[in-house]
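Asker: what follows is a predicted protein model with its sequence.
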Amino acid sequence: MSLRLGDTAPDFEQDSTIGKLHFHEWAGDSWVVLFSHPADFTPVCTTELGLTAKLKPEFDKRNVKAIALSVDGAEQHGKWIRDIEETQHTVVGFPILADIDRKVATLYDMIHPNQSETATVRALFIIDPKKKLRLTLTYPLTTGRNFDEVLRVLDALQLSDQYSVATPGNWKDGDDVIIPLSIKDEEVIKQKFPKGYKAERPYLRLTPQPNK
């Protein structure tokens, strides 16, 4: 059965490049970006892991841990990491799960038979500190992911959690945000959004980003 937003992210123990990894324990109180790859020593995956490694300072600012997965073994991952670091000019500072038995891939529905019977698709999950699934993205084998979008969504989710706002299409950090329809009381709105708001329609109320 596929995972749905708001579900508890399944826990697991699996081998990885940092040894046996107990997922929920490893995640701790951090947000997590869990993402899968079809195989080691493949070109698109190499660029994606390089990009993720370079984003470590941005992930750290957002209290985010990254963890990758493919169905190859930890020893092979180690050899591949050397290639990634040399070709992408970075240091891979996050673990890669060695999901040889496809235990995690099955838990997270990462194998789509119409794409491949054995390789995982480019699945990505954002999981919050309460271990709740907050976002899923699935890309085909031939298309690399947009990691700028991953950062944008993390910013939006964390902003929404802290300030009870929604974010419009193409929102970026610093743009106006939306007061949700669930907040109706004007006194509450004044308290929560002291910068005021502009109502394009009664249901479309825009206010400056609260933490800017």
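Answerer: Yes, it's here.
Asker: contacts and neighbour counts: CA atoms only from here.
Answerer: OK.
Asker: just the residues contacting the strand or helix carrying Val32, thanks.
Answerer: Under the criterion of DSSP states H and E, Val32 resides in strand 31-36. By CA atoms under 8 Å, 6 or more residues apart in numbering, the surrounding residues in contact with strand 31-36 are 63-70, 110, 120-129.
Asker: let me see the contact set for the nearest residue to Ala119 once chain neighbours are set aside.
Answerer: Once flanking residues are discounted, Ala119 sits nearest to Pro38: 4.7 Å by CA to CA, 6 or more residues apart in numbering. Each residue near Pro38 by CA under 8 Å, 6+ apart is listed here: 45, 70-71, 119-122, 141.
Asker: then this one, side by side with the first:
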Amino acid sequence: MLLLGDIVPNLDLNTTEGKFKFHDWIGNSWAILFSHPADYTPVCTTELARVAQLMPKFETRGVKLIGLSCDSVESHMGWIKDIQCFGKLSGDFPFPLIDDHKREIAIKLGMLDPEEKDSSGHALTCRAVFIIGPDKKLKLSILYPATTGRNFDEILRVIDSLQLTSRAKVSTPVDWKPGTECMVLPNISTQDADKIFTKGYETVELPSKKHYMRFTPAP
């Protein structure tokens, strides 16, 4: 089971775009590994079509995507045709799908959904989202059950937050969107905040008299 801050294993992957080591494929990019219960399933088909449609937005953020399903490369290749048809997509499919028909990767990374089984009684892969930084460390994980499709607009928002907070001394508040106010990290003193945040910041007065709610324009 991966924890935040862990280095993601340098897996040997067999995919629809050939065989490679996971870290080699990531390179110096951000990456998203997202898993699916099975090929030729309805919710997964909607998700993969949506991600393919959103690829230009991920690419502008320097993010690579790779999917995983507990089926073979041959099965993936046939399924991709259905995904492209459903999503009205043309040309080459824009990201690889990993062959995990033995469930070895899903088990190693803790991706199985014990509540959902296939026709053989095996646990299905849940809808995991692992966001990985250029340092190959896990930055965020979300586990959805097999029955609930993901919101990839939210995942784009999360990427924006992760990339911003990796380079600036801020955090992002509830429902934050790019361009809106951020928050000064609570471990930054008032003296340091005055130096760091040249655009200024606003401190919210609270009954506790503690000055931890500090809002600043987006860097």
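Answerer: In hand now; what should we look at? Being a predicted model, the structure only gives us computed values, none of them experimental.
Asker: TM-score for this pair?
Answerer: Once superposed, the chains reach a TM-score of 0.94 (TM-score structural alignment, normalised by the length of the first structure), with 208 aligned residues with a CA RMSD of 1.1 Å.
Asker: one step back: of the contacts of strand 31-36 of the first structure, keep whichever come out buried.
Answerer: Applying 16 or more other CA atoms under 10 Å to the contacts of strand 31-36 of the first structure, the neighbour count classes 64-70, 110, 120-128 as buried.
Asker: just the ones of these in strands?
Answerer: Taking DSSP state E, the ones among these that sit in strands are 64-70, 122-127.
Asker: which two among those residues are spaced furthest apart?
Answerer: Spatial extent of these (CA to CA) is set by the pair Val64 and Ser70 at 20.2 Å.
Asker: between strand 122-127 and the strand holding Val32 of the first structure, find me the angle.
Answerer: 160 degrees (axes from the mean of the first three to the mean of the last three CA atoms, to 10 degrees).
Asker: with the second structure overlaid, how far apart is strand 31-36 of the first structure on average?
Answerer: Compared with the second structure after the fit, strand 31-36 of the first structure shows a mean deviation of 0.5 Å (mean CA distance after the TM-score superposition for the first structure).
Asker: immediately after that strand, which helix or strand?
Answerer: helix 43-54.
Asker: got the contact list for that following helix?
Answerer: By CA under 8 Å, 6+ apart, the list of residues contacting helix 43-54 of the first structure reads 37-40, 66, 84-85, 88-94, 142-145, 147.
Asker: among those, the buried ones, what's the PyMOL command?
Answerer: The buried subset of those, as determined by 16+ other CA under 10 Å, is captured in PyMOL by this line:
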select buried, resi 37+38+39+40+66+84+85+88+90+91+92+94+145
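Asker: just give the nearest non-adjacent residue to Arg157 of the second structure, would you?
Answerer: Lys177 (6.7 Å).
Asker: make that Phe215 of the second structure, sorry
Answerer: Met183 (4.5 Å).
Asker: which of the three states applies to the one you found?
Answerer: Classification of Met183 of the second structure by DSSP: H, G, I helix; E, B strand; the rest coil places it in strand.
Asker: corresponding residue for it in the first structure?
Answerer: Taking TM-score structural alignment, Met183 of the second structure has Ile178 as its aligned residue in the first structure.
Asker: who's in contact with its match?
Answerer: 165-168, 204-207.
Asker: can you rerun that using 7 Å?
Answerer: Under the criterion of CA atoms under 7 Å, 6 or more residues apart in numbering, the contact list for Ile178 of the first structure reads 165-168, 205-207.
Asker: where do the strands of the second structure begin and end?
Answerer: 12-15, 18-21, 30-36, 63-69, 97-99, 112-117, 123-125, 127-132, 138-144, 170-171, 182-184, 202-203, 214-216.
Asker: what residues does the fourth one touch?
Answerer: The reference is to strand 63-69 of the second structure. Taking CA under 7 Å, 6+ apart as the rule, strand 63-69 of the second structure contacts 29-39, 95-100.
Asker: what's the mean distance for that strand versus the first structure?
Answerer: Looks like 0.3 Å for strand 63-69 of the second structure (mean CA distance after the TM-score superposition for the first structure).
Asker: any chance of the strands of the second structure in TSV with distance to Gln191 of the second structure as columns?
Answerer: Output for these, formatted as TSV (distance: least, CA to CA, whole Å):
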stretch	distance to Gln191 of the second structure
strand 12-15	49
strand 18-21	46
strand 30-36	34
strand 63-69	36
strand 97-99	50
strand 112-117	48
strand 123-125	49
strand 127-132	34
strand 138-144	30
strand 170-171	16
strand 182-184	12
strand 202-203	14
strand 214-216	13
